[in-house]
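> got a structure for you, letters missing:
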């Protein structure tokens, strides 16, 4: 397998060199020449932009399909990025075709019934991404063939053996795919596909130190690319822990008055993320009410940050539960700035900070939360 990977990287070097062909280099901006194979039951395709990796897509252009061919043209692309050609056929099994939008002539060939099973070539990131997907398909196909051969030789095994074999194959596939991803990254740290592949496929499986080590290898020309900045933000959130400084924020209270975290500097502050629609939050709230009554006025404050998106349900929950501490909400739900800044993925979530703004506890609830707060307040 190592020989195959080495060969793959060598071939990618050749592919990359020829991907930037003379015709592509002479194009100002981008040209997309697409071919749809099979019976296409519509007269248009759409060009969709995705500004963030795994973010929302937006239609930015459309093109007529004539004799199964279409063309898109556009001006200079400052930051190459992942985009999609979307089928206009409602019953299309897989309507989105991914490719990197970048300067040059991009050639796309795909199937009318399954847009995902298509290939984009002609520019460097698309050539690299195409070969990367080829190598991954090779891994999947080779392991599947090995499984079929083993089944033919040994037949169906007992349940325990079959499960162990399934686990072994899955682990092997994951390791080989990781080798491919790492090799592509190491070979092309100056191309946009490098941060894209790491962020899309590797970020949750790597430790913080491993992510930082890979980030240090990204070429300087990509430091300002949105994908690299998205990676940096992921690292920052992953690194948010006890000992981090809590980012400042400002949000409106129930009366529309802007409340700023920095105004509470000098006090212990419990930041409580919650929502009226969150069952566990409502179940936990009596404990928080009890805690506030016990610790109010002891150099301590709670700031409630709601992830509600409707004012009436938010204020009704505050009144019903007797939540007397400052309550803040901008009705952006999970997109509210402090939730994003702290990487809040689930609620209820609590962050306890000291008078200097340093995080001293994360995610405490119930008895543990009460014990921690009383502990730090008794130190004064």
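The structure has been received and is ready for your questions. None of these values were measured; they are calculated from a predicted model. Numbering: from 1, shown residues only.
> CA atoms for contacts and neighbours, from now on please.
Will do.
> can you give me the helices in the stretch 101-250 of the chain?
Per DSSP state H, counting those that start in this stretch, the stretch 101-250 of the chain has helices spanning 124-154, 159-187, 193-201, 208-215, 226-238. These are given in chain order.
> against which helices or strands is the first one packed?
Yep, that's helix 124-154 we're talking about. Packed against helix 124-154, as judged by 3 or more C-alpha pairs under 8 Å, 6 or more residues apart in numbering; DSSP states H and E, are the following elements: helix 2-19, strand 96-101, strand 114-121, helix 159-187, helix 193-201.
> buried residues, it. List them.
If you call a residue buried by 16 or more other C-alpha atoms under 10 Å, then helix 124-154 has these buried ones: 124-132, 135-136, 139-140, 143.
> got the angle for that helix vs helix 159-187?
In this structure, helix 124-154 runs at an angle of 160 degrees to helix 159-187, with axes from the mean of the first three to the mean of the last three C-alpha atoms, to 10 degrees as the basis.
> got the helices and strands packed on helix 124-154 as TSV, with mean neighbour count and distance to residue 66 columns?
Compiled in TSV, the helices and strands packed on helix 124-154 are given as follows (neighbours: other C-alpha atoms under 10 Å; distance: least, C-alpha to C-alpha, whole Å):
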stretch	mean neighbour count	distance to residue 66
helix 2-19	16	27
strand 96-101	22	18
strand 114-121	20	17
helix 159-187	15	36
helix 193-201	20	31
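> columns distance to residue 210 on top of these, output as TSV?
Written out in TSV, the entries for those read as follows (distance: least, C-alpha to C-alpha, whole Å):
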stretch	distance to residue 210
helix 2-19	21
strand 96-101	26
strand 114-121	31
helix 159-187	12
helix 193-201	11
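> quick one, which of those is nearest to residue 298?
With distances scored as C-alpha to C-alpha, the stretch of the helices and strands packed on helix 124-154 nearest to residue 298 is helix 193-201 (44.3 Å).
> tilt between the closest one and helix 159-187?
Angle of helix 193-201 versus helix 159-187, following the same axes, to 10 degrees, is 150 degrees.
> name the helices or strands packed onto helix 193-201?
In terms of contacts (3+ C-alpha pairs under 8 Å, 6+ apart), helix 193-201 is packed against helix 124-154, helix 159-187, helix 226-238.
> got another, please set it beside the one above:
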């Protein structure tokens, strides 16, 4: 549930008015866990990390938390067991729960006791199946790559693409079935963090949420995240920025756009191997199309103190176009364009509107030919 750690710090309302039948307590069964081992009860803190609230001791393979803190709205909770890696994740909604620990794989532990957690368990079972198949696929892919069995590699890659589609389809169906609960944003968040869904599709899934769920904090965070991506999507005007070139002169994006018919914003860095390997292709494209109105603005994400490395990389790779850098690594400009990894590129028309993103190799040449002619 990576998205729960990276995007969610918090409490999410499941329904407007939920009545509980009993106070929240945790009764745990821990087969094979030795007497004296501790179980830690916690939540997500304001810094996004686990914050422990209470501790119980295992006696005769059992442990108890009673009473447990009450909440106004359902919240994510964690249980960690001495000697086991990972956390047992469940949803605290003031109902008592029964926990059965799997000491060998805490992710296979069970939490029962409320309809909400039953629904959550159903989703986790789907997710666990996908993770197991993903592990098998990665092993097969690695074996075929090492042995050079390209035909088998292609076959297993195609099979995995179909499996990913099936998992995404299952997840979308579960979002539809649970659009009135916190499960909807949790599932969508996981699809986003796993990069299994594109922003346009994610927005469509978000719009399935009920009005109440869309107003909850996790949903608002997802909405903000999607809006940030959408602001630099194809068809949107590229946000303005500026920076100093290697000679110390301020260069503005608008100035580069004004003198070209097509402009490539190329996010790169001297330390980025994939960027440096792609540079010869960009050089070829620039040499072929610069006289037809193709310009480039290189935006370096080099780190503080790396000015000389940046300048040397420009010279060594023969990058004879406009360049800027704030020497702030993934700083304000990268965040403005939602760039979390490089190389990253945005192709703009003469009006500064984004017409393509992240074109590599022949794809860049094909698009330039389409826009500027051969």
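Nice, I can see it. These numbers come from a predicted model, not from an experiment.
> quick one: TM-score?
TM-score for the superposed pair, counting by TM-score structural alignment, normalised by the length of the second structure: 0.62. Supporting figures: 321 aligned residues with a C-alpha RMSD of 5.2 Å.
> returning to that earlier point: and the helices and strands packed on helix 193-201 of the first structure as CSV, adding distance to residue 31 of the first structure?
As requested, these are exported to CSV (distance: least, C-alpha to C-alpha, whole Å):
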stretch, distance to residue 31 of the first structure
helix 124-154, 13
helix 159-187, 26
helix 226-238, 22
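> from residue 54 of the second structure, how far out is residue 117 of the second structure?
The gap separating residue 117 of the second structure from residue 54 of the second structure is 21 Å, by C-alpha to C-alpha, to the nearest Å.
> then residue 130 of the second structure?
Looking at residue 130 of the second structure against residue 54 of the second structure, where the rule is C-alpha to C-alpha, the gap reads 33 Å.
> tell me who's in contact with the residue lying closest to residue 37 of the first structure once chain neighbours are set aside.
Leaving aside its sequence neighbours, residue 37 of the first structure sits nearest to residue 111 (C-alpha to C-alpha, 6 or more residues apart in numbering; 4.8 Å). Listed by C-alpha atoms under 8 Å, 6 or more residues apart in numbering, the contact partners of residue 111 of the first structure are 36-38, 117-118.
> how close does whichever residue in the second structure pairs up with residue 111 of the first structure get to residue 192 of the second structure?
For residue 111 of the first structure, the aligned position in the second structure is occupied by residue 102, per TM-score structural alignment. For residue 102 of the second structure, the distance to residue 192 of the second structure under the criterion C-alpha to C-alpha works out to 29 Å.
> can you tell me which residues contact residue 130 of the first structure?
Contact partners of residue 130 of the first structure, counting by C-alpha under 8 Å, 6+ apart, are 119-121.
> in CSV, list the helices of the stretch 101-250 of the first structure along with distance to residue 250 of the first structure.
Supplementary listing: those in CSV, determined by distance: least, C-alpha to C-alpha, whole Å:
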stretch, distance to residue 250 of the first structure
helix 124-154, 41
helix 159-187, 39
helix 193-201, 30
helix 208-215, 29
helix 226-238, 19
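> between those, which one is nearest to residue 249 of the first structure?
Closest to residue 249 of the first structure of the helices of the stretch 101-250 of the first structure, according to C-alpha to C-alpha: helix 226-238, at 15.7 Å.
> so the closest one versus helix 208-215, what angle?
With the same axes, to 10 degrees as the basis, helix 226-238 of the first structure and helix 208-215 are set at 160 degrees to each other.
> which SSE is immediately downstream of helix 226-238 of the first structure?
Per DSSP states H and E, the first helix or strand lying C-terminal to helix 226-238 of the first structure is strand 250-252.
> mean deviation (superposed) between that following strand and the second structure, please.
Average distance, strand 250-252 of the first structure versus aligned residues of the second structure after superposition (mean C-alpha distance after the TM-score superposition for the first structure): 6.9 Å.
> which helices and strands sit right next to the very next helix or strand once past that strand?
Later in the chain than strand 250-252 of the first structure, the nearest helix or strand by DSSP H and E is strand 258-260. Helices and strands touching strand 258-260 of the first structure, by 3+ C-alpha pairs under 8 Å, 6+ apart, are strand 250-252.
> packing partners for the strand it packs on?
strand 258-260.
> in the strand it packs on, what's buried?
Applying a neighbour-count criterion of 16+ other C-alpha under 10 Å, the buried positions in strand 258-260 of the first structure are residue 259.
> give me the mean deviation of it from the second structure.
Once fitted to the second structure, strand 258-260 of the first structure is off its aligned match by 7.6 Å on average (mean C-alpha distance after the TM-score superposition for the first structure).
> from residue 42 of the second structure, how far out is residue 180 of the second structure?
Following C-alpha to C-alpha, the distance that separates residue 180 of the second structure from residue 42 of the second structure is 26 Å.
> also residue 331 of the second structure?
Remark: distance between residue 331 of the second structure and residue 42 of the second structure (C-alpha to C-alpha) = 33 Å.
> higher neighbour count, the two?
A side-by-side neighbour count of residue 331 of the second structure and residue 42, using other C-alpha atoms under 10 Å, places residue 42 first with 20 against 15.
> tell me the secondary structure for the aligned partner of that one in the first structure?
Under the alignment (TM-score structural alignment), residue 42 of the second structure pairs with residue 47 of the first structure. Secondary structure state of residue 47 of the first structure, per DSSP: H, G, I helix; E, B strand; the rest coil, is strand.
> residues in contact with residue 47 of the first structure?
Contact partners of residue 47 of the first structure, counting by C-alpha under 8 Å, 6+ apart, are 59-62, 83-86.
> excluding its backbone neighbours, what's nearest the counterpart of residue 237 of the second structure in the first structure?
The pairwise alignment with the first structure assigns residue 237 of the second structure to residue 245, based on TM-score structural alignment. Nearest residue to residue 245 of the first structure in three dimensions, chain neighbours excluded: residue 358, at 4.5 Å (C-alpha to C-alpha, 6+ apart).
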